[in-house]
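>>> what's the 3D shape of this:
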Amino acid sequence: MQQFIFFRLVALFAFAVGALAGSIKDIKHVVLFMQENRAFDHYYGTMAGVRGFSDPNVQFNPSTNLTTFQQKVNAGLSPLATTLLPFYINYLGANWSAASQCASGGSNSWFNNHLALNGDLNDQWAWDNTAMSWTHFQRQDLPLHFALAEGWTLADMYQEGVIASTSPNRVTWMSGSINCPGGPQTPEQGGIVTDNSEGPGCEAPGLNCEPLYWKTVPEFHQDANVTWQVYQDVDNFGDDLLIDSFAQYQNAPADSPLTIYGSSYPGLQKFYDDAAAGTLPRVSWIVGPAELSEHATYGPQDGAWLQRQIVEAVVNGAAYNETVLMISYDETGGWGDHVTPFHSPSGTAGEWIEDPYGAVNYTYTGPGFRVPFTIISPWTRGGHVFTEHADHTSQILFMEEWLEALGYEGVRTTEIPAWRRAHMSNLVNAFDFDHPDYSIPSLPVIPTPHQDANGNWDGASICEAEYGHFGPPIPYGPANEALDPSTLSEDGFKNVRGYLTEGRYLIFEMNGYALTNPNPTATDFTATLATSTHNAKTQRWVLHATGGTATDGGAGAGTFTVTSALDGRYIKSHTSLGKGVSGAETYTIADLGSGLGYTLVKENGKYLTINSDGVIDITGTTPVGFQVYSVTYQQ
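Presented below is the predicted three-dimensional model:
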């Protein structure tokens, strides 16, 4: 009760001072927590308001006449079908909700994932990875994950750093690079990291040569007098790649900061205690135990219990009003995702190589497929979707912006490849520093994972002993092939943050009205009263990227043509609507940040607005921005 009163008083105080401008300097602690091996569609494809199974921009491959939801099936997989669409992992009911906790997906290897990508056609998950790659969970299976996403902010265009397994991605998370030729490192600093072979030695000349010798992010922090700590127990699943891969940590003496803060085992209880006391360092890295990592066959429910422990420690801690917690996943684990990765152009230095495994020929190393990413903080509270292109280097870029704002010098790493630094989001636009919300949502209670007599987590072993780990039979056949993936989605909406990208239905609201296509015979779009549920189909629009965020990552403004969800007509000159892309007007859409919304700029440089009387206006004066909602509705 005292705790509730404390946070209630904090919330009231925040409301009272809401007019005061905040900034990134209000953050005093950043906590980075990375789990294992889950893809975005696999966890969140059914969620409303995100780029999931209702994607209006889903990639269509003309050579096969299929979308990326329709994965190719050959006769060796099934004589009953030629495609496989996403299917619910517990579609058989009965005890499958328990059995699916330890079900295995596909392979997380470079080889199988590049084969599934199939030269950006992204259509061979069933064929060249596994059919189980194409399965997904629903809300009832992931109550804590959904609660965190809807309580704070979920990113739906956050990608793994490398199209590969754990080690390359965690090396990226902690250093910014895998030493792809042409990047900041030299071959003598360790060969390109593409798999989990952590040496010593080389897998082949110049390939997976370990240990590694380039400078990690915590070393930049240490040199700049930024306090930091890796919190982990002895069972860390080998996921602290500082000690597993980097020579400077392996060779550091016991009294070295690299040992004390990077390769020691203070335990997760130490994190909980420090969070409670408000004594966390500036930067905390959390590495969890294997059984709670969500790496198949370790279950999502056991991982959710660990996530709740960490979130509760932060939000109930003495310094929550100064703390950001980022929860990410290192790679997909062979679970599939329908969005072809946003990546650099062919030949980009530090990004492209000849495939050392022969799965494909010349290819990019990453960024890879989308993985879940949630930001817990007072400045991301409220169930938003963050839409900017991001990957594991984005967490590093965010810390650079934050620490420099606090006055630290020398925190900007020199180890991130140039294209990645220029085109991955620094995540700052996910935050509204002017309007923090210190309230805490109610989180579902998650059962404590099972332990053996010695206190070791053993839930996955029990699950496998009872159910195996192969998952349900694949539902090949006419019923699956006839599925409309959008029917898998929940109804609802999310407020958008960050520069806009494709993949969602959007509603643009200003002064209590929304941009509207009144009916299929109307010659112009208008404005009609907004609704609290943002569910009017006449008010839904789809963006089609033509530049900015589509081709080069953007700096906050992208260029788009716009179609109506009602009838597919394009916005053309002035306020007219018409069929076909010919003559469609290109809009530049910019995020103003701090809750101020988005500006829509026409080709003539003027702003599209809705005045207080609900009339469309075009003005040369910079307006208050549109509030933008990402919506998902079956009707």
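>>> Every contact and neighbour count from this point should use C-alpha atoms.
Noted.
>>> quick one: contacts for residue 139?
Contacts for residue 139 were tallied using CA atoms under 8 Å, 6 or more residues apart in numbering; they are 46-47, 146.
>>> again, 7 Å this time
Contacts for residue 139 (CA atoms under 7 Å, 6 or more residues apart in numbering) come out as residue 146.
>>> And residue 578, how far from residue 618?
Residue 578 sits 19 Å away from residue 618, taking CA to CA, to the nearest Å as the criterion.
>>> if you count what's nearby, which of those two comes out ahead?
Neighbours of residue 578 and residue 618, each counted by other CA atoms under 10 Å, are more numerous for residue 578; the result is 22 against 18.
>>> Verify the stated contact: that one with residue 564.
No: if you go by CA atoms under 7 Å, residue 578 and residue 564 don't touch, sitting 9.9 Å apart.
>>> Here is the second sequence; please produce its structure so I can put it next to the first one:
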Amino acid sequence: MNRSLRRVLAFAIGSLTVMGAGPLFTAVSAGASNGPGGNGNIGGLAGINHLVVIYDENHSFDNLYGLFPGANGISRASDTATTQVDLATGQPYTCLPQTDTHLVGTCLPDQPFDITKYVGADQKTRDLVHRYYQEQIQIDGGKMDKFVTVSDAKGLSLGYYPTDQLPIAKEAARYVLADNFFHAAFGGSFLNHQWLVCACTPVYAHAVSDGSSKDLHTILGSNGLPTKDGQLTTKATGDYAVNTIFPASKPTIPAAQLPLLTNATIGDELSGAGVSWAWYSGGWNNAVAGSADPLFQYHHQPFNYYANFAPGTPGRAHLQDETDFIAAAKAGTLPAVSFVKPIGADNEHPGYTDVLRGENHLRDLINDIRNGPNWSDTAIVITYDEHGGFWDHVAPPTDASHSDIWGPGSRVPTIVISPLAKRGFVDHTLYDTTSILATIERRWDLAPLGTRDANANDLRRAFTLGEGNA
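Next up is the predicted model:
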């Protein structure tokens, strides 16, 4: 990284340190591990009686928290990671190519840049490609140097937001920010929502494989990028659904649909153990009634893909509207486990909304919980489903215990907020999306759904139960 960029980042991080003044930033080593706890391994999670997972959208860690003091941020990136390489020529860029209308005509150097100098955090950027095979090429075996060349948004993918402009950064400074948390699977929202609920990549039963228009398999070119970008993996890999495909159950749309799934989910395990839970989605009631908001995302409703939660089944009662969550938080009737999925206008997804609107919605949800009767034994986990096509400098893990052919993908921000949580704490422990499943499984004595959640570190290092935090 060149000296001028280091000076800019050092100044920005110093500004955030002033913003977050008060708590002392401490950290836990990335090598620390709480191990793959088995059933009954509740330990420091025992005081949590309500876990709220808020699943926001499409930002990498460096894109939002790359300037957070004490975190493994942009200033620690190597020149290899910050310098993006053109896939066709193998050479760095003289000027970053641009396709976002706010950036076209600029000649920015080949290094991370402050997006807000060109488009404010209260304005929408364009969307960026975030698909299964594309992200693997972007990661480039851990070099993290092909985000720009693969992206349809080109140079925008290398941009970042000044962390001190983010309302939720103040919560991260007060409580716990995890800076070594990766989204579970390469690619986009559909697949990562599935990994949040089943720790698995769904199989398309009886998939057509004849090369016709009904064949949904991907075909790759010699450079590893798709020449046909299908909903399924290549035929050689199998009939796995990895890119956006829609549910067979209503609400849905008339496009490629995944046959109903029957494998186990965390919802099945919670129900089987008599533990209360719900998936709360913004705009759900309107979508069920047939009047879906234009920014309601059907592929963000992972349980709607499963036979056990189809219309008319007992499990359907667990799928509720975000307004039901807000009412429960205010009334003190939260279930043991809540998954909250804001609608497109409120979830920070580029192209759908702007960062500040999504952050302000997060702040409102946090305050609804914090001001409600359940706050004293509640833990909030805010994370992002995937990187949204934005660059990050940290290579995902590749060891057999914490990775497989599906991922994990890039780092995403994760914040733990709770009266039971540590204060001013940057947690460097290795996590991915399945760490949320591991936390649920070990707190409520459930069996792991797969090998990844069985081996994942749960989030207990974020908590200091019994140490008097208020």
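>>> TM-score of the superposed pair?
The TM-score (TM-score structural alignment, normalised by the length of structure 2) is 0.71; 363 aligned residues with a CA RMSD of 2.9 Å.
>>> shared neighbours of residue 578 and residue 564 of structure 1, anything?
Jointly contacting residue 578 of structure 1 and residue 564 under the rule CA under 7 Å, 6+ apart are residue 570.
>>> Would you state the helices of the stretch 151-300 of structure 1 in chain order?
Counting by DSSP state H, counting those that start in this stretch, residue ranges of the helices within the stretch 151-300 of structure 1 are 166-175, 217-223, 241-245, 247-250, 257, 268-277, 300-315.
>>> how about the first one, which residues of structure 2 does it hit?
Helix 166-175 of structure 1 lines up with residues 189-198 of structure 2 when matched by TM-score structural alignment.
>>> Give me the mean deviation of the matching stretch from structure 1.
Superposed on structure 1, stretch 189-198 of structure 2 shows a mean distance of 0.6 Å to its aligned residues (mean CA distance after the TM-score superposition for structure 1).
>>> So for residue 15 of structure 1, which of the helices of the stretch 151-300 of structure 1 sits nearest?
Distances from residue 15 of structure 1 to each of the helices of the stretch 151-300 of structure 1 were compared by CA to CA, and the smallest falls on helix 300-315, at 18.1 Å.
>>> Just give me the match in structure 1 for residue 143 of structure 2.
Counting by TM-score structural alignment, residue 143 of structure 2 lines up with residue 121 in structure 1.
>>> Compute the distance between its match and residue 158 of structure 1, please.
When CA to CA is applied, the distance between residue 121 of structure 1 and residue 158 of structure 1 equals 19 Å.
>>> the more surrounded of the two?
Using other CA under 10 Å, the more surrounded residue of residue 121 of structure 1 and residue 158 is residue 158, with 30 against 20.
>>> any idea what sits nearest that one, other than its immediate chain neighbours?
For residue 158 of structure 1, ignoring the flanking residues on the chain, the nearest one in space by CA to CA, 6 or more residues apart in numbering is residue 390 at 4.6 Å.
>>> In contact with that neighbour, which residues?
157-159, 424-425.
>>> how near is residue 111 of structure 1 to residue 369 of structure 1?
Computed as CA to CA, the residue 111 of structure 1 to residue 369 of structure 1 distance reads 14 Å.
>>> Neighbour count for those two, which is higher?
Higher neighbour count among residue 111 of structure 1 and residue 369: residue 369, with 30 against 21, using other CA under 10 Å.
>>> Alright, I will stop here.
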